[in-house]
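> Mind folding the following:
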Amino acid sequence: MSPTPAHLLLVDDDPDFLHLLSLRLQGEGYRVSAVGSGREALAAFKRDAHDLVVTDLCMDEMDGMSLLGELQNLAPGVPVIMLTAHGTIPDAVKATRQGVYSFLTKPIDKHQLRRDITEALAFSGRAHRDEADIILTRNAKMHELLAQARQVAQSDVNVLVQGQSGTGKELLARTIHHAASRREGPFVAINCGAVPENLLESELFGHEKGAFTGAVNRKIGLFQTAEGGTLFLDEIGDMPLSLQVKLLRVLQERQVRPLGGTRDIAIDVRIISATHRDLEKAIQEERFREDLFYRLNVVSLSLPPLEERREDIPLLAKYFLKNAVQRTGKDVSGFAPEALTTLSTASWPGNVRQLENVVERTVALTAAPLIAPVLVEQALQDKTNQLPTFAEAKQQFEQEYLAQLLQITNGNVSQAAKLAKRNRTDFYKLLAKHALDHTHFQQDTP
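Below is the predicted model of the structure:
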């Protein structure tokens, strides 16, 4: 069954241009609706969903920028391509910062328009992606970041995504994948901090039957699973040094050898990695390899914390509300105005992930059509909404465990290593990883 063609909405007050553009895009295989004003465009959007809007900038009554603002409220995430017969650099900069996908000057280059429409549909998720993969934003920094991501997607370089936990690093990685030429290939993700060291190597590279105790069957690694697509290495900063060496070899040689294997297997995979850690500091502390860092960090993209994009909080909250209502079947239509204000002014140490948890909790607890401010306040105070990720919990446990060993042994590293059943060299590396100085645990004996 062939996919349903994307539905485009064209908006221009020049009927002749509108007619010609409609015919051209229909000939490209798109469903096309054409209207002569911004007001008609809004009415058309309310009647039927559209995947992309192509609009003129200069129109009577409601110009293209005003239409853009209305569309962002009505259909967040829909890509908009702006056209003008009087294009200027300030217009283009303003339009891009406010969320326009691209800005084209008339007479329109049909090849450029075709490329922009194809890329915008893929990048926004309107072509072949699930709605959950769409990044919703009204923030200027985020729009600039997405524009950078769109450019990066067209090349095949490795990308390092940096940002606090819960900011959406995997979502940005998926966005890049779906905008790239590899979009038809698989997107495979693994959290390097959530898999025990002795299993991570097998997960990444695979193993042959009998390679180690318990390897009763051959296993295909994630590098081979992601062949032709993208491998997302989340929390790369938590990868053990021993595996960093092997990962570097794979990236250099474009070949992988499964554990217990005797031959190398060629791979064609794009790497996107992510971390909330300061990798340059980790390099100085010899916890991360500098040569691997430069292999992964060909292009770096940094996601801002939610507190730096507060204008997105109502937008995201409404989106999460819609998802929660669909999932639970509850009759909830929205937030009381005061509740939205509370969300917008709250502190968000857990970023977007925490916001989603708070919204889901309020939907579960409300008995009214509108979510009251008191429910939002209760959800914000509930510490379960600030639970760490598995990797963060593992990191915290390790640090507390090491500190406890040093306290028991009065800071004696050899004894502590024996209790942990680790050799002294590995134990010293663990102490360095967690910035623990064993001398601080030594006490003078009377």
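
> okay, CA-based contacts and neighbour counts for the rest of this
Fine.

> so what does the helix or strand hosting Glu144 touch, helix or strand wise?
Taking DSSP states H and E as the criterion, Glu144 maps to helix 140-153. The helices and strands touching helix 140-153, judged by 3 or more Cα pairs under 8 Å, 6 or more residues apart in numbering; DSSP states H and E, are helix 89-97, helix 169-179, strand 299-302.

> Another for comparison:
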Amino acid sequence: MQQIIFIDDEAPIREAVQQWLELSDISVRTCARAEEALALLTPDFAGVVVSDVRMPGMDGLALLERLQALDAELPVIMVTGHGDVPMAVAALQQGAYDFIEKPFTPERLLGSLQRALDKRRLVCENRALRRQVSQQGRIEGQLLGVSPAMVELRRQILELATTSVNVLIRGETGSGKERVARCLHDFSRRAGKAFVALNCAAIPEQLFESELFGHESGAFTGAQGKRIGRIEHADGGSLFLDEVESLPLAQQAKLLRVLQEKSLERLGSNRSIAVDLRVISAVKPDLAAEVRAGRFREDLFYRLNVAELHIPPLRARREDIPLLFEHFAQEAAARHGREARPLAPVELARLLAHDWPGNVRELANAAERHVLGLGRGAAVASPSQSLAAQLDAFEEQCLRHALQQCRGNIAEAMTLLQLPRRTLNEKMQRYGISRGEFLQGGDE
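Predicted coordinates:
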């Protein structure tokens, strides 16, 4: 929860500031001495520090130096008397976020605080993302996202990874089906063996059999030398069949036989080769509908669809967009030797309002264009919704993101969003948002 720590040795000023901030639904903790405030702060403090410059004991500049050592990205706002303006300017040069001259109005303080809190929130979110990405040995480092849908997807993957059942993955173009398939492999007992990926839509029909099953030398014209097929290469590991709906009917029958008998024969050979593999398939359409239309074998469908995973489209988990965009922007910046420029609020609003028909792949492209300075890109240049609809979508996602961050705690969400309870309740009712969606195990 974001919070303000306000430090001033004068009790009337502390009391006035506390009253101003609490009337604006901002959580504040006041301290009379810098030493008292230091005891409350950690590197992950999610708020902002406001401190008087001249105080007995440790003064504001000494406190700033200590806070810079603790966390160089922590916003510190200095409060100064008229005669101390040169000192405040020096503080800015040392890393202070802003300075406010006494006497100041509530509006002046609130304006500076709002900007500082926004900056701190982004810093904390980016750190959380970097921690998630750095967890290479954990699934959170492979499948990024804080939305309930992604939390549930990761849980399902880890549960299925302990088994060897065949899995069917459903998801739109660009939603990350191969990444999910790799997680199923990487977190399974088969992780030490091969993960073999095959896009069924990218192989000419006449080459399918050789590609899948391999061939012996001379099996057909041009077959020079023995070839190990994809299925045999995946022995002991996982075979990923992307766009499996494109598999020709003739090859569907042969794949079914391999799965039933757990063996194959290379083209031009009568010798059976035992294979042990897990088949992970991915489809865009409803494969059951393909079966009903006669384009896919029903018996193979049941072999492949022992368990099913559904990847939600990006538009259904918009709270993941800022984290994913930051991740892709950092990757693009590293590739191109550029600086990843932070998103302006209007740019973030545009990202959240877009429907992302190309899903995560489209978002990665937009992040790269952003890093290269190529503007918004076609992906987000032409909103598919009216301005009112985009603003509603943005507001809804802000509410959902805050409630997710606060794990359904209404009081914390009120503080984070700076909304009175009645307004928050009305907005939640308007968008059909229930507090229960964001409660985690043990929370009440």
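
> Can you say which of the helices and strands packed on helix 140-153 of the first structure is packed in most?
The highest mean neighbour count among those, using mean count of other Cα atoms under 10 Å, belongs to helix 169-179: a mean of 24.

> Where in the first structure does stretch 353-367 of the second structure fall?
Using TM-score structural alignment, stretch 353-367 of the second structure corresponds to residues 345-359 of the first structure.

> any chance of the helices and strands packed on helix 140-153 of the first structure in a markdown table, with distance to Asp382 of the first structure too?
Putting these into a markdown table (distance: least, Cα to Cα, whole Å) gives the following:
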| stretch | distance to Asp382 of the first structure |
| --- | --- |
| helix 89-97 | 36 |
| helix 169-179 | 25 |
| strand 299-302 | 29 |
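
> out of the ones you listed, nearest to Val413 of the first structure?
With Cα to Cα, the closest approach to Val413 of the first structure among those belongs to helix 169-179: 37.4 Å.

> Mean deviation, the next helix or strand after that closest one versus the second structure?
Sequence order places strand 187-191 as the next helix or strand after helix 169-179 of the first structure, per DSSP H and E. Taken over the aligned residues, the distance from strand 187-191 of the first structure to the second structure averages 0.7 Å (mean Cα distance after the TM-score superposition for the first structure).

> buried sites along the next helix or strand after strand 187-191 of the first structure?
Toward the C-terminus, strand 187-191 of the first structure is succeeded by helix 197-205 as the next helix or strand (DSSP H and E). Neighbour-count burial for helix 197-205 of the first structure, counted by 16 or more other Cα atoms under 10 Å, picks out Leu200, Glu201, Ser202, Glu203, Leu204, Phe205.

> Could you dump those residues into JSON lines and include distance to Gly69 of the first structure?
Putting the buried residues of helix 197-205 of the first structure into JSON lines (distance: Cα to Cα, whole Å) gives the following:
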{"residue": "Leu200", "distance to Gly69 of the first structure": "46"}
{"residue": "Glu201", "distance to Gly69 of the first structure": "49"}
{"residue": "Ser202", "distance to Gly69 of the first structure": "49"}
{"residue": "Glu203", "distance to Gly69 of the first structure": "46"}
{"residue": "Leu204", "distance to Gly69 of the first structure": "45"}
{"residue": "Phe205", "distance to Gly69 of the first structure": "48"}
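
> what's the closest of these to Leu21 of the first structure?
Closest to Leu21 of the first structure, out of all of the buried residues of helix 197-205 of the first structure and judged by Cα to Cα, is Leu204, at 48.6 Å.

> Which position in the second structure pairs with the closest one?
In the second structure, Leu204 of the first structure lands on Leu212 (TM-score structural alignment).

> In contact with its match: list those residues for me.
Gly229, Arg230, Ile231 (Cα atoms under 8 Å, 6 or more residues apart in numbering).

> In the second structure, what stretch matches the next helix or strand after the helix holding Glu144 of the first structure?
For helix 140-153 of the first structure, the following helix or strand on the C-terminal side (DSSP H and E) is strand 159-162. For strand 159-162 of the first structure, the aligned range in the second structure is residues 167-170, judged by TM-score structural alignment.

> in the first structure, what residues pair with stretch 250-263 of the second structure?
The aligned range for stretch 250-263 of the second structure is 242-255, by TM-score structural alignment.

> Can you give the distance of the matching stretch from its chain's centre?
Taking the mean of its C-alpha atoms, stretch 242-255 of the first structure sits 25 Å from the chain's own mean (Cα atoms, centre = their mean, to the nearest Å).

> Give me the most central residue, the second structure.
Gly145 (3.0 Å; Cα atoms, centre = their mean).

> Tell me where the second structure has strands.
4-7, 28-31, 48-52, 76-80, 98-101, 167-170, 195-199, 214-215, 227-228, 238-242, 263-264, 273-274, 278-283, 307-310 (DSSP state E).

> Same question for the longest helix along the second structure: list its buried residues.
Assignment by DSSP state H gives helix 106-134 as the longest helix of the second structure. Buried positions in helix 106-134 of the second structure, judged by neighbour count with 16+ other Cα under 10 Å: 109, 113, 116-117, 119-121, 123-126, 129-130, 132-133.

> Specify which member of those is nearest to Ala223 of the second structure.
Distances from Ala223 of the second structure to the buried residues of helix 106-134 of the second structure, taken by Cα to Cα, are shortest for Val133, at 44.8 Å.

> returning to that earlier point: grab the nearest non-local neighbour of the residue nearest to the centre of the second structure.
Asp320 (5.1 Å; Cα to Cα, 6 or more residues apart in numbering).

> and the equivalent of the one you found over in the first structure, how many neighbours?
In the first structure, Asp320 of the second structure lines up with Asp312, judged by TM-score structural alignment. Asp312 of the first structure has 18 neighbours, counted by other Cα atoms under 10 Å.

> Contacts only, for Asp312 of the first structure.
Asp312 of the first structure neighbours (Cα under 8 Å, 6+ apart): Leu136, Thr137, Arg138, Asn139, Leu306.

> The fourth one -> the second structure?
Using TM-score structural alignment to pair residues, one finds that Asn139 of the first structure aligns to Ser147 in the second structure.
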